[in-house]
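*Asks:* when you get a sec, could you give me coordinates for this:
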Amino acid sequence: MKKIHLLIINAFIRPFIVTFLVVMFILLMFFLFKYADDIIGKGFEWYVILELMFYSSATNVAMALPLSILLSSIMTFGSLGENYELVAIKSAGISLRTAMIPLFILILAISVSSFFFSDYILPKATQKYGSLLYDVRNKKLSFLIKEGVFNTSIPNYAIKIDRKDEKADSLFGIMIYDHSVNNGISRIIMAEKGKMYKTDDGNYLILKLINGIRYEESNGRSGYDPRQVFSRMRFAETEQNFDFSSFQMSRSNEESFANVTEMLNLKGLEKKRDSLTKELDSVVKANKVNVESYYKQTTIAKGYSKIPSKTIEFKDNIITELPKNQRFAIAQNAYQQASSVRQVVLNQLTDFDLRMKDILKTKIEYQRKYTLSVSCLVLFFIGAPLGAIIRKGGLGLPVVISVLFFLIYHIIITVSEKSIMDGGLSVGLGMWLAAIILSPVGAFLTYKASVDSALFDIDYYKQLIVSKFKKKD
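*Replies:* Have a look, this model is predicted:
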């Protein structure tokens, strides 16, 4: 490998790593802002949040990697052009396309790695991320008792306090409705003050009550004595135990998420698509038989009668050929039959649309495994010549241009996927539409950069306009 190749690769690796980490950090912040309410205030251990952030970062690679390649390639060749290093390379007899070859090989290796990542690692990471996020979002809120409001977070209990002292961890004016008894009559406990703490294993919440009264009603002692018994007991100090295990987060079985489309590899997607297609075919056949039953003759064995019958031809409206005293009944019966068929078809159309969308999702995810790799190559052939043309390094103009092109790429992908789900585009055309549109742009920019075109040089356009006005004068 020539020294010039090592120079270009070294100039690319550092901004690529930096931009990739920055983009991942930004996407991670978006995730935290989105699910802040589901994470904050639930008493999670630090490693649970760290694990969730790690899996979330793995799922963001598909968006961060193309953007990082685009931005770092613009910065690399922009910096080389700004420092006149590209001029020195060209003066040595090395064209821009030849200088791009080592980076092209590196990007090709990254693209192939991204394909294996999206097929092997990403489904597992998405599965763990989805499972953990489900557990986090469904974990009950930590036990917080507000003043003057009944709290029903603990099953079978309703607790209200008048006032609390958070520094001393003390509660005042406590009222507890205990619905855990089996006779359907709640038990009422009132206390002047109390203190709350958890056991060492965290499974039970202990509420220590001071100076209170317990009110309890019970049914009669025997079947012939229907009178209820009301008891009142005063206490100086007592403890009430609450089961706190339901407030702890339990991890779901990850295998229950294994059949989700986004969590499957290529083989899994093919298997799920085939099974969904077979189910759809069986449903269509069953619906066809169901609808045809409304039109078949039910009182005569059609096709098995050997008695010849004359074909009846209707010259006018069929209703005029029917007996007058039976027209209304026949028309009403036909209307009811048509309404039944219409309702059956409408009910089945909803199920048909849902199954078709599931099949389309599997096809979209199947194509996405390949489009991620190709998008890295396409955006590289846009970013590298753009950097050579604008000849600006750093995080100024390259960031603006890269974000602009990435937004165009992302919008095309989003609109295409929506069009696929709506039936406006085929899966193959829709998923590859961004590459089809942007590939000619990359080829055009590469050609312009190889011939030293002043495509984004404002001074060039100013001189061109001034020269045209001078010619007219």
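*Asks:* drop to CA atoms for contacts and neighbour counts, all remaining ones
*Replies:* OK.
*Asks:* which secondary structure elements does the helix or strand that Lys160 is a member of contact?
*Replies:* Using DSSP states H and E, Lys160 falls within strand 157-165. Here strand 157-165 touches strand 170-178, going by 3 or more CA pairs under 8 Å, 6 or more residues apart in numbering; DSSP states H and E.
*Asks:* for the following helix or strand past the strand it packs on, name the packing helices and strands.
*Replies:* Where DSSP H and E defines the elements, the next helix or strand beyond strand 170-178 is strand 187-198. Helices and strands touching strand 187-198, by 3+ CA pairs under 8 Å, 6+ apart, are strand 170-178, strand 204-218.
*Asks:* 10 Å instead, please
*Replies:* strand 157-165, strand 170-178, strand 204-218, strand 229-243 (3 or more CA pairs under 10 Å, 6 or more residues apart in numbering; DSSP states H and E).
*Asks:* make TSV out of those strands and add distance to Arg273.
*Replies:* Formatted as TSV, those follow (distance: least, CA to CA, whole Å):
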stretch	distance to Arg273
strand 157-165	48
strand 170-178	52
strand 204-218	47
strand 229-243	45
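*Asks:* format those strands as CSV; extra columns: mean neighbour count.
*Replies:* Formatted as CSV, those follow (neighbours: other CA atoms under 10 Å):
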stretch, mean neighbour count
strand 157-165, 18
strand 170-178, 19
strand 204-218, 17
strand 229-243, 12
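*Asks:* how about those strands, which one is nearest Val18?
*Replies:* In terms of CA to CA, the element of the helices and strands packed on strand 187-198 nearest to Val18 is strand 204-218, at 47.7 Å.
*Asks:* now for the closest one, which elements pack on it?
*Replies:* strand 170-178, strand 187-198, strand 229-243.
*Asks:* now do that strand and strand 170-178, the angle between them.
*Replies:* For strand 204-218 against strand 170-178, the angle by axes from the mean of the first three to the mean of the last three CA atoms, to 10 degrees is 50 degrees.
*Asks:* and strand 204-218, how far from the chain's centre?
*Replies:* 47 Å (CA atoms, centre = their mean, to the nearest Å).
*Asks:* next: stretch 413-426.
*Replies:* Distance, centroid of stretch 413-426 to centroid of chain: 17 Å (CA atoms, centre = their mean).
*Asks:* okay, buried residues for that stretch please.
*Replies:* Within stretch 413-426, the residues that count as buried by 16 or more other CA atoms under 10 Å are 413, 416-417, 420-421, 425.
*Asks:* again, but for stretch 392-410
*Replies:* 392-393, 397-399, 401-402, 405-406, 409.
*Asks:* possible to save these as TSV with distance to Glu279 and secondary structure?
*Replies:* Formatted as TSV, the buried residues of stretch 392-410 follow (distance: CA to CA, whole Å; DSSP: H, G, I helix; E, B strand; the rest coil):
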residue	distance to Glu279	secondary structure
Lys392	57	coil
Gly393	56	coil
Leu397	53	helix
Pro398	50	helix
Val399	48	helix
Ile401	47	helix
Ser402	45	helix
Phe405	41	helix
Phe406	39	helix
Tyr409	35	helix
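*Asks:* ok, of the residues you listed, which one's closest to Ile39?
*Replies:* Of the buried residues of stretch 392-410, the one sitting nearest to Ile39 (CA to CA) turns out to be Phe406, at 30.8 Å.
*Asks:* also this sequence, please, to line up against the first:
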Amino acid sequence: MKNNILIDIQHKIRKLIHRIPLLDRWLLGELIAPLLFGLTLFTVVSLSVGVMFDLVRKIVESNLPWTIAVQVLLLKLPSFLVISFPMATLIASLLAYSRLSANSELTALRSVGVTASRMIAPAIALALLMTGLTFVFNDVIVPRTNRSAEFTLQRSLGKAIAAEKGDDIIYSRFGRVTGPDGDTGKGLTQLFYATKFRDGKMIGVTVLDFSRFGFTQMLVADHANWSEAQAKWEFNDGKILTLTPSGSTTTADFDRYFYPLSSAPLRIAKLPKDANNMTVSEAIEAEQLLSDAGDRKEARRLRVRIQEKFTVPMACLVFGLIGSSLGARPNSRTSRSQGFGISVVLIFVYYVLSFSFSSLGVKGTLDPLLAAWGPVLISLAGGGVLLRQASR
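*Replies:* Predicted coordinates for the structure are as follows:
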């Protein structure tokens, strides 16, 4: 039964492949080998520089078991594949089309009326496939494997690692406040601060409350926990200081005190510090929380990172267009070493441009949408110019 199912699947795959025009199948076949070469090359280099040397040092100096090191290496692999996918797409398209041009095979295609746009269509299709694959890796796989790698490494080194941890947790709550003249408007009502967050507990908590007109209240506690049953914060071992409109102050100590505030500080504390360890949905939720908390700088940074979740995979399409257009130029003769050199230069230029735009977006000089998509649009326009030159 299983054999019949497998045979049926293989038959359907063959039928699907044969539906692809012969020209496209031939060109895709020429692209696969350099794609695998580039993917292997860039992954090994980046993995060695990024994590392998550090793991070897930990094996020697910290007695990290080699089995754990291999496990961490495998968990880190998807994050380096995301980096390698665009670069491998570039070197594959550049080398494949340069070789075909050097062998006059593209000239033969031009002689029978095949345009440059039609020649690079398989490269663009492959680049789109790599774009989708990069997005899936970057959004679904990498955040989970990065967290697992960190947890596995720290646990094996005997370090106490909390699943929930953070430092300097700040949350600002805004609402309707009454001014001295009796007018009401939107303003700061509560400011929550905790020095540390460990295993669901806020440590060293200070809350400033301005919600009552004329009164300023400060609550200081040794630690606090979110109570689901009460839907309030439970503060322990602290005191409340209240400044009244008349200028007098009152102080009260407490062992346990329930304070009405949302669970937003807890959700902020649980956010991963690195946006690369967030999925798109997690990043959108984090940006909303930070916006509500009044942390405009962090919220703006996350808005840029959310857009980059989509533009990072688009680098595959950019490099696929540029590489194939360069390689498809008449009389293009690029060896493997030259192709690698050209690829390094193009990769450097693109990522410097992306980093510059990203920095301007985080700073607030550029809109987050423009900061993330600007380099992609500029590069696609450059690829279009190269394609036009290749068509002459």
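*Asks:* ok so, going back, could I get the buried residues of stretch 413-426 of the first structure as TSV with secondary structure and distance to Ile174 of the first structure?
*Replies:* Listed next are these as TSV, based on DSSP: H, G, I helix; E, B strand; the rest coil; distance: CA to CA, whole Å:
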residue	secondary structure	distance to Ile174 of the first structure
Ile413	helix	58
Ser416	helix	59
Glu417	helix	57
Ile420	helix	59
Met421	helix	56
Leu425	coil	64
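*Asks:* report the separation between the residue mapped onto Ala125 of the first structure from the second structure and Phe80 of the second structure.
*Replies:* Superposed on the second structure with TM-score structural alignment, Ala125 of the first structure falls opposite Thr145. Going from Thr145 of the second structure to Phe80 of the second structure by CA to CA, to the nearest Å gives 11 Å.
*Asks:* ok, Thr365 of the second structure next?
*Replies:* Thr365 of the second structure sits 30 Å away from Phe80 of the second structure, taking CA to CA as the criterion.
*Asks:* and Leu370 of the second structure, by the same measure?
*Replies:* Here the criterion is CA to CA. By it, Leu370 of the second structure lies 26 Å from Phe80 of the second structure.
*Asks:* same check, this time on Val136 of the second structure
*Replies:* With CA to CA as the criterion, Val136 of the second structure and Phe80 of the second structure are 14 Å apart.
*Asks:* what is in contact with those two at once?
*Replies:* Val142 (CA atoms under 10 Å, 6 or more residues apart in numbering).
*Asks:* more neighbours: which of those two?
*Replies:* Phe80 (18 against 14; other CA atoms under 10 Å).
*Asks:* show me what Glu45 of the first structure lines up with in the second structure.
*Replies:* Residue pairing (TM-score structural alignment): Glu45 of the first structure is matched to Pro65 of the second structure.
*Asks:* quick one: map Leu317 of the second structure onto the first structure.
*Replies:* Leu317 of the second structure maps onto Leu377 in the first structure, by TM-score structural alignment.
*Asks:* ends of stretch 217-235 of the first structure, how far apart?
*Replies:* Note: stretch 217-235 of the first structure ends 17 Å apart using CA to CA.
*Asks:* that stretch aligns to what range in the second structure?
*Replies:* For stretch 217-235 of the first structure, there is no aligned range in the second structure, judged by TM-score structural alignment.
*Asks:* can you pull out the strands in the second structure?
*Replies:* 165-178, 184-198, 201-209, 216-227, 232-243, 249-259 (DSSP state E).
*Asks:* just send those strands back as JSON lines, with mean neighbour count and distance to Gly382 of the second structure too.
*Replies:* Shown next, in JSON lines, are the strands of the second structure (neighbours: other CA atoms under 10 Å; distance: least, CA to CA, whole Å):
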{"stretch": "strand 165-178", "mean neighbour count": "17", "distance to Gly382 of the second structure": "44"}
{"stretch": "strand 184-198", "mean neighbour count": "17", "distance to Gly382 of the second structure": "48"}
{"stretch": "strand 201-209", "mean neighbour count": "21", "distance to Gly382 of the second structure": "52"}
{"stretch": "strand 216-227", "mean neighbour count": "19", "distance to Gly382 of the second structure": "53"}
{"stretch": "strand 232-243", "mean neighbour count": "18", "distance to Gly382 of the second structure": "55"}
{"stretch": "strand 249-259", "mean neighbour count": "13", "distance to Gly382 of the second structure": "58"}
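*Asks:* any chance of those in a markdown table, plus distance to Arg388 of the second structure?
*Replies:* Formatted as a markdown table, these follow (distance: least, CA to CA, whole Å):
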| stretch | distance to Arg388 of the second structure |
| --- | --- |
| strand 165-178 | 52 |
| strand 184-198 | 56 |
| strand 201-209 | 60 |
| strand 216-227 | 62 |
| strand 232-243 | 64 |
| strand 249-259 | 66 |
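*Asks:* indicate which one of the ones you listed is closest to Ala69 of the second structure.
*Replies:* Ala69 of the second structure lies closest to strand 165-178 among those, at 24.0 Å (CA to CA).
*Asks:* relative to strand 201-209, how tilted is that closest one?
*Replies:* On the basis of the same axes, to 10 degrees, strand 165-178 of the second structure is oriented at 20 degrees to strand 201-209.
*Asks:* which bit of the first structure covers strand 165-178 of the second structure?
*Replies:* Taking TM-score structural alignment, strand 165-178 of the second structure hits no residues over in the first structure.
*Asks:* which position in the second structure aligns with Met24 of the first structure?
*Replies:* Checking TM-score structural alignment: Met24 of the first structure goes with Thr43.
*Asks:* show me what contacts the closest residue in space to its match that isn't next to it in sequence?
*Replies:* Distances taken as CA to CA, 6 or more residues apart in numbering place Ser84 nearest to Thr43 of the second structure, at 5.6 Å, with adjacent residues excluded. Shown in contact with Ser84 of the second structure (CA under 10 Å, 6+ apart): 38-47, 78, 90, 134, 316.
*Asks:* still on that earlier bit, mind putting the buried residues of stretch 392-410 of the first structure into CSV with distance to Leu464 of the first structure?
*Replies:* Shown next, in CSV, are these (distance: CA to CA, whole Å):
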residue, distance to Leu464 of the first structure
Lys392, 22
Gly393, 26
Leu397, 23
Pro398, 25
Val399, 28
Ile401, 24
Ser402, 27
Phe405, 27
Phe406, 31
Tyr409, 32
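*Asks:* what is the nearest of these to Leu346 of the first structure?
*Replies:* Using CA to CA, those come closest to Leu346 of the first structure at Tyr409, 38.0 Å.
*Asks:* for the residue sitting nearest the centre point of the second structure, which non-adjacent residue is closest in space?
*Replies:* For the second structure, Asn276 is the residue whose C-alpha lies nearest the centre (CA atoms, centre = their mean; 3.6 Å). Leaving aside its sequence neighbours, Asn276 of the second structure sits nearest to Pro143 (CA to CA, 6+ apart; 6.5 Å).
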